[in-house]
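Enquirer: Okay, sequence plus prediction incoming.
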Amino acid sequence: MSPITATFRFYEELNDFLARPLRGRAFESVCAHTATTKHMIEALGVPHTEVELILVNGESVGFDRVLADGDRVAVYPKFEALDVTPLLRVRERPLRTIRFVADAHLGGLAQLLRLAGFDTLYDNHFADAEIEALAASQERIVLTRDRELLKRRTITHGCYVRALKPQTQLREIVDRLDLAGSVRAFRLCLSCNAPLRRIDKAQAEGRAPEGVLERHAQFVTCDVCRRVFWEGSHWKRMRTLIDSLVPEQRERDAKA
């Protein structure tokens, strides 16, 4: 049986996953006779969760398209400006609610996403199989710097995080997923991911330092870890970070 050869071209940031000689150009690759677009895209190093659109011979297809000899495959990431409404996106539907699960290397990012109001599960002991199960059962977006994790079959939504520092990672995710309009800061506990609620000063007595009680009038608490929070210097630094992401966030919070 003669081999099947297809020509591939990956666009924009998807090239980051390819071997250097294959980046930014069309190249041929030998395929198994039953190989699908998903199989070959991942065999070449690109996690399927990073792909938004596939064209085979100019026709929009899904991940299950079996490749034939001579096929020309164009693979695109998320589109920022181009309207691709008439074409077939490779995921059936977007997630109704934005929720995340982060791998063991992204603890700092997980805290900052909680700061911005996004439900984010994180435990540095999560195994890959556990992350996969949480993503499937709770419809969460997987955040990771491990491309092999994103290749797991049941993970449908995920982001390979390119930046190394948590604040830069936060900006990357907010920009990539267009989350600026969904930021609702200071709603979740940074440690527990549980909702914060307002309490009066009397309820904070014995749980916050005396000096803090003298200087501040507004307090919130987490009912899981029982910690009490107030608008001190740390809050101001976090406020500055959120304002740098979403300048209108302060006005929105004030109206909430």
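Expert: Looks like it came in fine.

Enquirer: rest of the way, CA atoms for contacts and neighbours
Expert: Noted.

Enquirer: what's the following helix or strand after the lengthiest strand in the chain?
Expert: Longest strand in the chain by number of residues, with DSSP state E as the criterion: strand 4-10. Remark: after strand 4-10, the chain's next helix or strand is strand 27-31, criterion DSSP states H and E.

Enquirer: Included below, for side-by-side comparison, is a second structure:
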Amino acid sequence: MVTATFRFYEELNDFLPAERRRLAFTCVCARAATCKHMIEALGVPHTEVELVLVNGESVGFERLLADGDRVAVYPKFETLDISPLLKVREQPLRVLRFVADAHLGALAHLLRMAGFDTLYDNQFRDEQIAALAAAEGRIVLTRDRELLKRRIISHGCYVHALKPAQQLRELFERLDLARSVLPFSLCLHCNAPLHSVDKAQIVEQLPPAVREHYQHFLTCEHCHRLFWEGSHWRSMQALLEPLLNEA
């Protein structure tokens, strides 16, 4: 029988029962258990983990646990570069792309508004989301911790906030999104790039009030929807502005 002592840090404690939060606790491990197996058995998705120390040494997820091991598990570090220590992932993602589960449609809409390639379909099944993430190097966004435990998902975020604007703020802070923002560069409906279009080419498609008051237009190359700087655009800009200013 193998017994190990675990200590989880910062927001990883949110996944633990109250009696195990912010303190070291000892538990019996499954036979031939790896760090990843036990971390997830205790309720923490592996995608939320950035660093694992066993007896003070950085290890990978597949490290087998031995009797008496002391395991410290850390989330993403906001200000400290720990890349020389990391052994839990083969490589970081160079391009931020997302796939959101069926319950995060409003968040997907806001991420597209900010210019982040975000796949979303409320008919996506969990296995489809996992497959897309693995095949296209996407970060899974979900409030379902069991989805994040799927083996083929290497990068994911458990979204803690409940309201879309708060969810967007959470991701901006956690993933440092401000420096990668390209506002209004993607279609909010289908995620395809937007391009400028001459007003003369689309003037017959415009409502009279829009035709009179606006001169600059964008169109989606896929669904051919038209966008202009109306009240909806201004509302979205007001949502983004404080996130960029704070960064």
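Expert: All right, it came through fine. Everything numeric here is computed off the predicted structure, so don't read it as measured data.

Enquirer: Can you pull the TM-score for these?
Expert: Remark: TM-score between the superposed chains equals 0.97 [TM-score structural alignment, normalised by the length of structure 2]; 247 aligned residues with a Cα RMSD of 1.2 Å.

Enquirer: mean per-residue distance, the longest strand of structure 1 to structure 2?
Expert: Once fitted to structure 2, strand 4-10 of structure 1 is off its aligned match by 0.3 Å on average (mean Cα distance after the TM-score superposition for structure 1).

Enquirer: can you confirm Gln215 of structure 2 is in a helix?
Expert: No - looking at Gln215 of structure 2 with DSSP: H, G, I helix; E, B strand; the rest coil, it is coil, so not inside a helix.

Enquirer: could you measure the alignment partner in structure 1 of it against Arg226 of structure 1, distance?
Expert: Counting by TM-score structural alignment, Gln215 of structure 2 lines up with Ala217 in structure 1. To Arg226 of structure 1, Ala217 of structure 1 is 18 Å away according to Cα to Cα, to the nearest Å.

Enquirer: Specify which residue of these two has the higher count of neighbours.
Expert: Neighbours per residue, other Cα atoms under 10 Å: of Ala217 of structure 1 and Arg226, the larger number sits with Ala217, 14 against 11.

Enquirer: need the contact list for the closest residue to that one other than its chain neighbours.
Expert: Computed as Cα to Cα, 6 or more residues apart in numbering, the closest residue to Ala217 of structure 1 that is not its neighbour in sequence is Lys201, at 6.2 Å. Contact criterion Cα atoms under 8 Å, 6 or more residues apart in numbering gives Leu213, Ala217, Gln218, Phe219 as the residues in contact with Lys201 of structure 1.

Enquirer: now those as a markdown table including distance to Asn57 of structure 1?
Expert: Output for the contacts of Lys201 of structure 1, formatted as a markdown table (distance: Cα to Cα, whole Å):
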| residue | distance to Asn57 of structure 1 |
| --- | --- |
| Leu213 | 68 |
| Ala217 | 65 |
| Gln218 | 61 |
| Phe219 | 60 |
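
Enquirer: lining up those with structure 2, which overlap?
Expert: Shared with structure 2 under both residues aligned by TM-score structural alignment, their matches' Cα atoms under 8 Å, the contacts from the contacts of Lys201 of structure 1 are Ala217, Gln218, Phe219.

Enquirer: Format those as a markdown table; extra columns: distance to Gln111 of structure 1.
Expert: Converted to a markdown table, the kept ones among the contacts of Lys201 of structure 1 look like this (distance: Cα to Cα, whole Å):
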| residue | distance to Gln111 of structure 1 |
| --- | --- |
| Ala217 | 25 |
| Gln218 | 22 |
| Phe219 | 20 |
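
Enquirer: from those, which is closest to Glu28 of structure 1?
Expert: Phe219 (61.4 Å; Cα to Cα).

Enquirer: I figured that closest one hits Ala202, correct?
Expert: No - contact criterion Cα atoms under 8 Å: Phe219 of structure 1 and Ala202 do not qualify, at 9.9 Å.

Enquirer: Comparing those two, which residue is more hemmed in?
Expert: Phe219 (20 against 11).

Enquirer: Map Asn191 of structure 2 across to structure 1 for me.
Expert: Match for Asn191 of structure 2 (TM-score structural alignment): Asn193.

Enquirer: and that match, how far is that from Arg96 of structure 1?
Expert: Asn193 of structure 1 is 19 Å from Arg96 of structure 1, by Cα to Cα.

Enquirer: again, but for Lys255 of structure 1
Expert: 24 Å.

Enquirer: same question, Ala110 of structure 1
Expert: Distance from Ala110 of structure 1 to Arg96 of structure 1, by Cα to Cα: 20 Å.

Enquirer: Run through the helices of the stretch 51-200 of structure 1 in chain order.
Expert: Using DSSP state H, counting those that start in this stretch, the helices of the stretch 51-200 of structure 1 run over 107-115, 128-138, 147-150, 166-176.

Enquirer: What range does the third one cover in structure 2?
Expert: Yep, that's helix 147-150 of structure 1 we're talking about. So helix 147-150 of structure 1 sits over residues 145-148 in structure 2, by TM-score structural alignment.

Enquirer: how big's the offset between the matching stretch and structure 1?
Expert: Mean deviation for stretch 145-148 of structure 2: 0.1 Å (mean Cα distance after the TM-score superposition for structure 1).

Enquirer: What does Arg234 of structure 2 correspond to in structure 1?
Expert: Using TM-score structural alignment, the partner of Arg234 of structure 2 in structure 1 is Lys236.

Enquirer: Just the element for its match, please.
Expert: With DSSP H and E as the test, Lys236 of structure 1 turns up in helix 233-245.

Enquirer: What lies in contact with the helix or strand that comes right after that helix?
Expert: Of the helices and strands lying after helix 233-245 of structure 1 in sequence (DSSP H and E), the nearest is helix 249-255. With Cα under 8 Å, 6+ apart as the contact definition, helix 249-255 of structure 1 has outside contacts at Val183, Arg184, Ala185, Ile242, Asp243.

Enquirer: Neighbour-wise, which one of the residues you listed leads?
Expert: Ile242 (24 neighbours).

Enquirer: Next up, the contacts around that residue.
Expert: Ala116, Ala185, Gln249.

Enquirer: preserved in structure 2, out of the residues you listed?
Expert: Shared contacts between this structure and structure 2 among the contacts of Ile242 of structure 1 (both residues aligned by TM-score structural alignment, their matches' Cα under 8 Å) comprise Ala116.
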